[in-house]
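Q: Have a look; sequence and predicted model below, questions after that.
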Amino acid sequence: MMKPLIGIPMGDPAGVGPEIIVKALNDEHVYEYARPIVIGERKTLEQAMRICEIFLEINTVEEPEQGKFVKGTLDLIDLKNIDIDQLELGKVQAPAGKAAFQYIKAATDLALENKVEAIATTPINKESLKAGGIPYIGHTEILEDLTRTKNPLTMFQVHNLRVFFLTRHVSLKRACELITKESVFEFIERCVEALRVLGLKNPKIAVAGLNPHSGEHGLFGDEEVREIAPAIEEAQAKGINVVGPVPADSVFHFGLLGRFDAVLSLYHDQGHIATKMVDFERTISVTNNMPFVRTSVDHGTAFDIAGTGKVSQVSMVEAIRLAADYAPSFNSIR
């Protein structure tokens, strides 16, 4: 079988995106499971190679299938949208934000046209997007609009541990207010569907508790009794393989051991801390509920080290691997 074609938008050219790409594609193992095609800008990537002291042949193509996909070669769709003489590494700047959006849009178009099977994204910068007149704050919002997807579902994966998030970018107080029987039940259903699309036929989900020891039957807060447990019971009555609430101090460990296929975290830091403590560099974001699989490194543009060659490629390699791993199951169902 042909290895999955994975589109890689270059990200903010002033950040570490170009560097992690050239480092990742210098890893021969990438070509064991994927055919990576970069959507970016040639001179920026050549600069990144000089910085990292890595020398790959850049094979510029018009269509993804024209790539060579062998170690020692970087296959590129060149948008030619950066003036390298004006680019300042490690700084917010309008041309970089505009270019980053163009790479994402081109990669998305290729995925919607079935010319790539998934995309693995590199970091972009919110301030650079704003300076470039791009009316989005991040990848999820861009992809939501470009694919006309309502409420893309984010999942983190690190090793065997998969984590979904009931609430994300809200205050902790607001997160507690959003934990209702209705919202928990809806999210359990969405998580199950997402996992099935990724190839898990009868996934087992654990819902994390909110309060210490999951509230000890109301002694330390009653959210579990009032909202969370009733939602789980309703899902179980519908035949969904879900358990909980499982105390948050143990549920992620059990998920890592494989006792559960995924954990539903109730708020942002609850799940982020758990995954990143397992392995910070290999924690990968997977965006579900779209017409294609999207994975992403879970770090930013790292302007403080852009241009130094110090950035690690481990997260980029893992994002490509995970995209290639999930793409066949996703596309067979789609």
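A: All right, it came through fine. Residues are numbered from 1 along each chain as shown.
Q: CA atoms for contacts and neighbours, from now on please.
A: Noted.
Q: As a quick check, tell me the outermost residue of the protein.
A: The centre of the chain is farthest from one residue, Leu219, which by C-alpha atoms, centre = their mean lies 37.4 Å away.
Q: hold the first one in mind and look at this next one:
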Amino acid sequence: MTASPILGITLGDPAGIGPEVTVKALPAAIARGDSRPIVLGDARVVREAAARWLDGWSVRVVADPGEAGPAEGRIDVLDLRNCDPARVAVGAVDAYTGQAAYDTVVRATEMALAGRIDAIVTGPLNKEAMHRAGHKFDGHTGLLGHLCGTKHYFMLLGSPRLRAIHVSTHLALREAVERVTRERVRAAIQAAHDHMRQLGIAAPRIGVCGLNPHAGEHGLFGVEDEERVRPACEDAARAGVRVDGPLPADAAFRQAYAGQWDILVVMYHDQGHVPMKLIAFEDGVNVTVGLPIIRTSVEHGTAFDIAGQGVANPANMEAAIDYARRLAAGEPGRDGP
């Protein structure tokens, strides 16, 4: 933990809104002066974005993350020289920019594992573009888990009033059902507990959503909740975790929003993403929990439909940068993410 952590910020796919939201978000982080943000990517892309959307700001290339320091009017960049702006097809799925996004995440992860940066904040990448470049991962979460050699890692979406950690994310629904095992649900509960304690909540209250409608109604609508989810909750409770479940997901989200739960464990992608993006699209943060490094991200995608137009809102990136800073500095969160 450090009082002024070095935050490595990746641009995401340069054909999307990543470069725009990154340069727009940096002034707020730099003005606070409590972290050392450094952009990881091609300095040419950053210069172009700053010239368009951050009038009067300059770009300084540094050779090492340790040289980064917050300075008004200046963006520090570790230049990877991996994406020629002349070859970027703005708003299009392209293997070239997919490769650049992949390479940047790999480099950032290597530096975080080596202790050269204290946290990673990732801009949005495009899964299809990354796949076209030959990298068959389901997104940042799977890629980071692979790079870190981690078995149990989870996607958490968080906002000031609502948080959800996912048992599975980018899978076909049929596969997601099979991923709901006693072991995996138990691991997700523990990851939720540990993360909330990291945020300063000594005894977090965890609600676990059922897989089926009405959490299966004791086997009327499927047996998975009784045979897999409930035993995982009981295992966690015996270990001293404050947990309840399986809960009907529709009611659980309303209860969590009202403050009954500090965090919910959800069984699959849409069970968590739909309510989170409805309620906290702008201030929500994506966090990969269970890695040996800190990684936060925006909650939105590449938004190819508005890329290059100057209308992208940087609020999500601002929240992701601040969340990473808090985790790296060991600063408790009064209200969570």
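A: Sure, I can see it. Every value quoted in this text rests on a predicted model; they were computed, and no experiment measured them.
Q: circling back to that earlier point, distance of the residue farthest from the centre of structure 1 relative to Lys204 of structure 1?
A: Remark: distance between Leu219 of structure 1 and Lys204 of structure 1 (C-alpha to C-alpha, to the nearest Å) = 28 Å.
Q: again, but for Cys52 of structure 1
A: Going from Cys52 of structure 1 to Lys204 of structure 1 by C-alpha to C-alpha gives 43 Å.
Q: Next: Leu74 of structure 1.
A: As judged by C-alpha to C-alpha, Leu74 of structure 1 and Lys204 of structure 1 stand 40 Å apart.
Q: Kindly report the same for Thr180 of structure 1.
A: Note on Thr180 of structure 1: its distance to Lys204 of structure 1, by C-alpha to C-alpha, is 21 Å.
Q: try Leu112 of structure 1
A: Taken as C-alpha to C-alpha, the span from Leu112 of structure 1 to Lys204 of structure 1 is 30 Å.
Q: in which helix or strand would I find the residue lying closest to Leu198 of structure 1 once chain neighbours are set aside?
A: Excluding its sequence neighbours, the residue lying closest to Leu198 of structure 1 (C-alpha to C-alpha, 6 or more residues apart in numbering) is Phe330, at 5.2 Å. Assessed by DSSP states H and E, Phe330 of structure 1 sits inside helix 314-333.
Q: show me the contacts for the residue lying closest to Glu318 of structure 1 once chain neighbours are set aside.
A: Spatial nearest neighbour of Glu318 of structure 1, chain neighbours left out: Arg282 (6.2 Å); criterion: C-alpha to C-alpha, 6+ apart. Applying C-alpha atoms under 8 Å, 6 or more residues apart in numbering, we find Arg282 of structure 1 in contact with Val158, His159, Val314, Ser315, Glu318.
Q: Mean deviation, the longest helix along structure 2 versus structure 1?
A: Criterion DSSP state H: the longest helix present in structure 2 is helix 95-113. Here helix 95-113 of structure 2, set against structure 1 after superposition, deviates by a mean of 1.9 Å using mean C-alpha distance after the TM-score superposition for structure 1.
Q: packing partners for that helix?
A: For helix 95-113 of structure 2, the packing partners by 3 or more C-alpha pairs under 8 Å, 6 or more residues apart in numbering; DSSP states H and E come out as strand 6-10, strand 36-41, strand 119-122, helix 127-132, helix 140-148.
Q: Leu74 and Lys204 of structure 1: which is more packed in?
A: Higher neighbour count among Leu74 of structure 1 and Lys204: Leu74, with 25 against 19, using other C-alpha atoms under 10 Å.
Q: how about that one, what's its match in structure 2?
A: By TM-score structural alignment, Leu74 of structure 1 lines up with Ile75 in structure 2.
Q: how big is the angle separating the strand or helix carrying that match from strand 36-41?
A: Assigned by DSSP H and E, Ile75 of structure 2 belongs to strand 74-79. Angle, strand 74-79 of structure 2 to strand 36-41, by axes from the mean of the first three to the mean of the last three C-alpha atoms, to 10 degrees: 40 degrees.
Q: mean deviation of strand 74-79 of structure 2 from structure 1?
A: Here the mean offset of strand 74-79 of structure 2 against structure 1 after fitting is 1.0 Å, by mean C-alpha distance after the TM-score superposition for structure 1.
Q: quick one on the thing from earlier: Arg294 is in contact with the residue nearest to Leu198 of structure 1, correct?
A: No. The pair Phe330 of structure 1 and Arg294 fails to qualify as a contact (C-alpha atoms under 8 Å) at a distance of 10.9 Å.
Q: More neighbours: which of those two?
A: Higher neighbour count among Phe330 of structure 1 and Arg294: Arg294, with 30 against 21, using other C-alpha under 10 Å.
Q: what's near enough to touch the residue nearest in space to the middle of structure 2?
A: Against the mean C-alpha coordinate of structure 2, by C-alpha atoms, centre = their mean, the closest residue is Asn286 at 2.7 Å. Counting by C-alpha under 8 Å, 6+ apart, Asn286 of structure 2 makes contact with Met155, Leu156, Leu157, Gly158, Thr296, Ser297, Val298, Glu299, Ala320.
Q: is it true that it lies in a strand?
A: Yes. Per DSSP: H, G, I helix; E, B strand; the rest coil, Asn286 of structure 2 lies within a strand segment.
Q: where along structure 2 do the helices fall?
A: 18-32, 43-53, 95-113, 127-132, 140-148, 173-179, 182-198, 224, 230-238, 249-257, 269-279, 315-329.
Q: Read off where the last one ends up in structure 1.
A: Spelled out, it's helix 315-329 of structure 2. Counting by TM-score structural alignment, helix 315-329 of structure 2 pairs with residues 314-328 of structure 1.
Q: Now the aligned partner of Trp53 of structure 2 in structure 1. Nearest residue, chain neighbours left out?
A: Mapped onto structure 1 by TM-score structural alignment, Trp53 of structure 2 lines up with Cys52. Distances taken as C-alpha to C-alpha, 6+ apart place Gly309 nearest to Cys52 of structure 1, at 4.8 Å, with adjacent residues excluded.
Q: That neighbour: how many residues sit nearby?
A: Number of residues near Gly309 of structure 1 (other C-alpha under 10 Å) recorded here: 17.
Q: ok, it - contacts?
A: Going by C-alpha under 8 Å, 6+ apart, Gly309 of structure 1 touches Glu19, Ala48, Ile51, Cys52.
Q: So which of those is surrounded by the most neighbours?
A: The residue in the contacts of Gly309 of structure 1 with the most neighbours, by other C-alpha under 10 Å, is Glu19 (29 neighbours).
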